[in-house]
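S.K.: Task: produce atomic coordinates for the following.
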Amino acid sequence: MKRRESAVRYFRLFVCCVFLLFITRLNAQEQRVYIHQAKQIDSFMDTLRNKMPMERLYLHLDKFNYLASDTIWFKAYLFEDAYLMPSTKSGIIYMELVNTENQVMKRMKFPVRYGLCWGNISLGESDLPSGTYLLRGYTNWMLNFGQDAVFSTSIYIADLNSKTIVSRESARIGSKSIKPVTRITDKVAALEVVSLPGKLQLEVAVLPLDDTLPATDHYLVALSRDVVCYAVPIDLKGGKIVKFIDKQLFPTGMTRFVVLNRSLQVVKERMVYIDQQDQLKISFSTAHAVHKAMDSITLQIQVADKNNVPLQGSFSLAVTDDGQTGIDKRSHGLVTYILRVSDSLLYSRNPVHDWKELLNKELKYKAEPEFIISGRANSAFKGLSEAKVSLFLQKPLMFMDTIAGPDGRFVFKNIPMSDTAVYKIQARNKKGKNFFVNLEVDEWVAPVFELMPKLEQMDSLLKDANFVQKVQKALSFKQKFGKATGHMLDEVNIEAKKIVKGSYNLNGPGGADQTLTERDMLKEGKKSLYSLLMERVPGLGTGSYLFPPSRQRKFGLKIKGQLVKIIIDGIDVDQSYEYWQSMSSDDDTLEGMQERFLHLKTNLEHFTAEDVKGIEVMYNSLYNIKYNNKFLSQAETRFSRGGGLTGVGGVSGIDYAYIEVTTRSGKGPFMKPTPGTYLYKPLPFSLPLKFQSSGYGATVHWEPNIVTNEKGEALVSFRAGTQPATYSIVMEGSDMNGQLGSVTKPAFITITR
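M.R.: Got it, this is the predicted structure:
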């Protein structure tokens, strides 16, 4: 950190010296103008970094191709941009697994401490068909900088039932094509930056294209990670300008050379990568190069800086079977991604035209240094000053309370971490009453990302015979050895009847064709009961029917041709519907047909999944006969006046199906929300599991938390698999003080029988 701060002070001193040399040739008035401009450019980036400090996120994965029953093991490194120190801005990372149609198949949340986080994502066998997926990682704060600030990488998942490797032509995930960097005009100047290997200086050339411009109206500025490293005024009247700039002024990474006008508008911009060869040196060794199956193997790890000085740091390591997976040649690695790729993606696709506009940019997404619950208690649309707000959590058992501010705002901090958190929040006024008290809780809203174009590199990989052979070998190992290690149980479908506590089910506990319990409700958040039923009840849809005594058809819910009745806490929702209302001749209009359907839908949309303890569906005669006897009216079971069947209900025709809903309040369809109460179900934290080798899988060992000692040393031990193979090792990490390292050793260990 001190080295980086010293470098910044040197950059500023250098900038000031260059400006002083230049302005001595100007008159007093011109000197005052350029001193002001020098300070403006230098201080602008400081102000911008303070307001909008950028974060860099990288995910180290154990491999890049998985089976549908596998687990993705990862470690996250989160840095602040300027000096690559641990980010203090965010304490939460979100990760998403996205299919080729841009649908989020999994979304998870992980805690971050000191810029580090590790965990796992389990892949269900039935949830994910074979194909390419995008794994995305971000913090809420990163969303302020656009989609290109978010980390993403593509992976391949093979379904256990698949016999071929799928390369979908419709795949459109991956990296967007780099757009040309457009500026306010291409007629002012041309900019060229040349960096030759072995040369100690950069050659930067500016060619004026407009001879009507003022002589001293522009600046050449160079930035690395948004720190001004070089800045001089340039005279566009004097013809082509060539500057030779020492590379030692810039840290390793992408340097942006920018031509600015007096208003700090970007005229031209070019980027160049500078490598100071200062990455961490990571090495490891074993006692033997060749081991036998099931042997215990110990890796001796050594980490040092470019001067061979031992360093302490945090690292992650993956050992993989070369026969089932390979080294991902598409992967950039920690060093390349953080220092090169992330800047290239962000700045080439999102060019800035006016630096001053950045200071006025609205920051929509707040930083999340920790998990908090916040909101507002109000009454009659006004903040409820000094309201007492309480927070309850059952697992782990917790109670907290606080007093709202003058505007009714409240915040709960230092909340215990839970992977199944459902919080009950209650608010009372100064007198301890909840009359006319309303609670508003700040809910996190998942971002919506654009659908990305097809990733050509992944498509070419899926057509590679060597890669296909590796995936097929992994599948065959899973089918051969997985059953012997317990996966045979997957074929046995033994399941106890689900029971909804407090249900009014006429058939008794478990007497239903389908049951959704409180555990199922917890997964659905604030989804409306109507949407929940339409998504989770197979065969549920809409259709027309004859409803007595009308001779016209109406519109409602049906399951397998059976008309659906909704029962909430033992009360028929239809009891508030006017069966015997007079029917006009225009009853077959759209409004008339949908009359009862809208009645049901309105009642169902009054509830959310949070209000419901369970749902039971009955459509077979074994379960619906008792409901028919209790809830069908005489009109619903008799013949029509013409002697024909009505087409619905009981003895006269098609049977009814019933959906019994049990609410938390137990007050039926007339339930009103309890004043001053809010049930809050955030996305739960996912806590890491410890890696355990199967003995035959593609990932032989995963170690996410390697910490080297003061001598730069660490030991990692693991057991070899059961089959002959060669193992590759990838190790990455940082001293969390600005220095990064990454090393890949293909076929480093050989396993024999």
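S.K.: switch to C-alpha atoms for all contacts and neighbour counts from now on
M.R.: Noted.
S.K.: Does the residue nearest in space to the middle of the chain lie in a helix or a strand, and which?
M.R.: Nearest to the geometric centre of the chain sits Met95, at 3.4 Å (C-alpha atoms, centre = their mean). Take DSSP states H and E as the rule and Met95 turns out to sit in strand 92-98.
S.K.: which other residues reach that strand?
M.R.: 104-112, 133-140, 368-371 (C-alpha atoms under 8 Å, 6 or more residues apart in numbering).
S.K.: Now do the contacts for the residue nearest to the residue nearest to the centre of the chain when sequence neighbours are not counted.
M.R.: Counting by C-alpha to C-alpha, 6 or more residues apart in numbering, Gly137 is the residue found nearest to Met95 once chain neighbours are left out, at 4.4 Å. Contact analysis of Gly137 by C-alpha under 8 Å, 6+ apart lists Leu57, Leu59, Ile93, Tyr94, Met95, Glu96, Val150, Phe151, Ser152.
S.K.: Now the second one, please; I'll put the structures next to each other:
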Amino acid sequence: MAYQWVNNDFPKRLIERLFAFHQTYPKEKVYLHTDRPYYAAGETIWLKGYLFDGITHRSDSVSRTLYVDLVHLETQKVIIHKILRAENGYAPGDLQLPDSLLAGAYLLRSYTGWMRNFSEEDFFNKPVTILRTDEGELSAGLTSAAVETIRPDLQFFPEGGQLIQGLDNRIGFKAIGPNGKGLDVEGFVLNPAGDTLTGFASMHLGMGSFNLTPEAGKKYTAYLKFPDGRKFDYPIPPAQAEGFSMLVDNLSNRENVRVFIRNNKAAGAQGLFTLVAQTRGQVVHIAQGDVTKKSFIAPIPRNKVSEGITQLTLFDETNRPVCERVIFIDQNERLTVSIKPTKTVYAPREKMQFDIAVTNEEGTPVRANLSLAAIDTKQVLEKEPYATTINSYLTLTSDLRGAIEQPGYYIDPKNTDRHGKLDLLMLTQGWRRFTWQDVLQDSYAPTKYPIEQGLSITGQVARLNQKTPGQVKLTFMFSRPDSTRDFMIGESDEFGKFRLDNLNFADSTNVLIQSTTQKGNRNLTIKLDDLLNQPVRLIKIPYNPVLFQRDELAEYLKRTREYLEIERQIRRNREVLLKAFTIKKKREEPRDSRKIYGSADATIKLDLMNSAGALTVLDVLRGRVAGVTVTGNSLDPVVQIRGAANFQGVVEPLFLLDGVPVDKSTITSIAVTDVESIDVLKGASAAIFGSRSAGGAIAIFTKRGAPDYDFSKDPTPGTLITKLQGYSKLRKFYVPKYGEDNPENRRPDFRPTLFWSPMITTDSEGKASVSFFASDARTRIRVQAEGATSDGLPGVGLANVEVK
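M.R.: Presented below is the predicted three-dimensional model:
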């Protein structure tokens, strides 16, 4: 055993640059919990997003905007795009599926704005099947005859990344069938002379391994053989003449992970190699060995490594990365979520109650935030064993590249053989969170997208000839469906680009953007960046687990068709045609929602006569309102109502623009032709605005700010009017209450999802409870809760009850 601790500058540089890299590019993780794996067009997908820090797995409370897309896999188009508001790392929401949606395979993907700076492989992806109740059976895939004619995909993964001549190498392999899932195979390896060197067989989901010592100048071929006589050949990757090999033992020793390092370097090679072990960007172990020694064993203490995937990288004597391997360390850092029903058997429409208890790995009760779904198992089939949950995603699949089949198998304590099979997964599954070449740079490129604590608007202002206008003044007015207004001002950069961050508005919000150059020129065009409709690049497509056999969905499609038809009929019944009649009433002046006061002391309605010759709005007031004096030049006048003054001089009035307090310079920058009216409030009339209106108040109302203003009829230069998508409004899952006399309770109830609660918080004793009513179905109800603590411990709980 030749082994020594760090004693030169290279490992120190590794630690320094790795820390700087993750400080510059902090990672985020997103997980979506949905109520079930498939739906019919017209139904609702109920979901909850969880945001985590990519290194510590603590709840991510920095990003407050979560994007959710429903992507049609065949066309790779985003069918539904939602923006969810995240609070303390949690973002509940839903997707209402249109009745017109095509049946087929879809993908739910979710990400934050910051995650768009990196590979789309980091996005959360979940397969979803959409059905139609008015169509025939869903295809179950390829026929047996077609499968037999398709060549299986067999991939080889030399441990450490490369084969070295003259050294015993372990080679992992993975066989994938035509359906994209692991295929159980067996075969053998031949040398150029046709001699059999070794046989091999898959151990789990098409994965296995065998050993090979390649010789110089020889090529090797692997053959798959099938019981029906079919045989396929595959070349083994060529071996390098010189280098390092790495073999990792993560199974036989409870205290340490042992890394066996060998090399066949020439006798003159001098220097130290470096082994680095890091977990999600945090270095947990570094060791060095002398390259003159041909064999080394480097132990890594397990108690130094956190739960999850650890990357082992070997740098040669020239500090060049030459071998890499990932391993999984199981520290049992997960929650135990217990769900206990008060009864094991319930009657139809009986109230069901479940008590929830959450403890950490030490058995101590903890606070956790959970989402819970209760489904009818006769309608919602469990087609994929060991499907992705928050447990398997957070510590396993989120740090791997490619799709993982049955991820839950590897972390289920009931599977006593899981560690060996998990090690095969680590041997054969690619891992590329970053490349060391990127990490070891002295500086890093700036990112394109910021961390979003709200919504953003970005765009560019240009002259009509598309030339750069220089720095431009901008005014933003947001008009919500409830007639409320928000008013903001800002400036672009010298190239006309602008960005407005940390906004908070809901769906279908109108925005008016006005732009003027520093000299008051409005002959400009405004173009917003399309931050929502990003191109779809499906780099990591997970397995689509839902393959249905004949008649499996008959019950679900029948009940869903009945339920959707009842919903349509209820909507039709609400559309009642009333008999025409006439109502006579004295006309009332509509109230302007921009005014929080009653009547003004004086009002000026602007027209061509009284605004002629006025450079600014305040010029219109000169000599027209008793008690109001406007002195000085037009661009910086002094306004005084009833001689308001104090020891510091004139006390000017409070200025309001469409009900929003602004400074005087904003008022003077508004074009007179854009103003509809001016209200003057003196003394007590302005008291509603508090101490800010000690000098009275002047309220300016623009034509565009009026609640009933039709923006489409105002193609003003330098102005953009558009509708923006904001945060989705939260909808509450409907739960019938059968103990009450409600007309809705008289209709049949065969809902596939009986209950969905996205925000369940356990108390200091780790306890919570939920209750809901059973449906009319005599079936088995599956209740599953998923969630995490604020410090990143995930957990999943499951319970089943019968309805008879």
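S.K.: Structure 2: which residue goes with the residue nearest to the centre of structure 1?
M.R.: Mapped onto structure 2 by TM-score structural alignment, Met95 of structure 1 lines up with Val68.
S.K.: can you tell me how far its match sits from Tyr31 of structure 2?
M.R.: Val68 of structure 2 sits 11 Å away from Tyr31 of structure 2, going by C-alpha to C-alpha, to the nearest Å.
S.K.: Which residue ranges of structure 2 form helices?
M.R.: Taking DSSP state H as the test, the helices found in structure 2 are 9-24, 144-148, 390-395, 418-428, 436-439, 554-574, 664-668.
S.K.: Just put the ones you listed in a markdown table and tack on mean neighbour count and distance to Thr475 of structure 2.
M.R.: Below are those laid out as a markdown table (neighbours: other C-alpha atoms under 10 Å; distance: least, C-alpha to C-alpha, whole Å):
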| stretch | mean neighbour count | distance to Thr475 of structure 2 |
| --- | --- | --- |
| helix 9-24 | 15 | 33 |
| helix 144-148 | 10 | 62 |
| helix 390-395 | 23 | 43 |
| helix 418-428 | 20 | 54 |
| helix 436-439 | 14 | 41 |
| helix 554-574 | 14 | 42 |
| helix 664-668 | 16 | 9 |
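S.K.: now the ones you listed in TSV, with distance to Arg262 of structure 2?
M.R.: Output for the helices of structure 2, formatted as TSV (distance: least, C-alpha to C-alpha, whole Å):
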stretch	distance to Arg262 of structure 2
helix 9-24	20
helix 144-148	42
helix 390-395	30
helix 418-428	18
helix 436-439	22
helix 554-574	59
helix 664-668	73
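S.K.: Please name whichever of those is nearest to Thr313 of structure 2.
M.R.: helix 436-439 (9.4 Å; C-alpha to C-alpha).
S.K.: Comparing that closest one with structure 1, how large is the average distance?
M.R.: Following the fit onto structure 1, the mean deviation recorded for helix 436-439 of structure 2 is 3.9 Å by mean C-alpha distance after the TM-score superposition for structure 1.
S.K.: quick one on the thing from earlier: specify which member of the contacts of Gly137 of structure 1 is nearest to Arg719 of structure 1.
M.R.: Leu59 (25.1 Å).
S.K.: what's near enough to touch that closest one?
M.R.: So Leu59 of structure 1 contacts Phe74, Lys75, Ala76, Tyr77, Gly137, Phe151, Leu334 (C-alpha under 8 Å, 6+ apart).
S.K.: hmm, which two among these are most spread apart?
M.R.: Gly137 and Leu334 (14.2 Å).
S.K.: re the thing from before, in strands, which of the contacts of Leu59 of structure 1 appear?
M.R.: Phe74, Lys75, Ala76, Tyr77, Gly137, Phe151 (DSSP state E).
S.K.: would you turn these into CSV with distance to Phe481 of structure 1?
M.R.: Putting these into CSV (distance: C-alpha to C-alpha, whole Å) gives the following:
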residue, distance to Phe481 of structure 1
Phe74, 25
Lys75, 28
Ala76, 31
Tyr77, 35
Gly137, 33
Phe151, 35
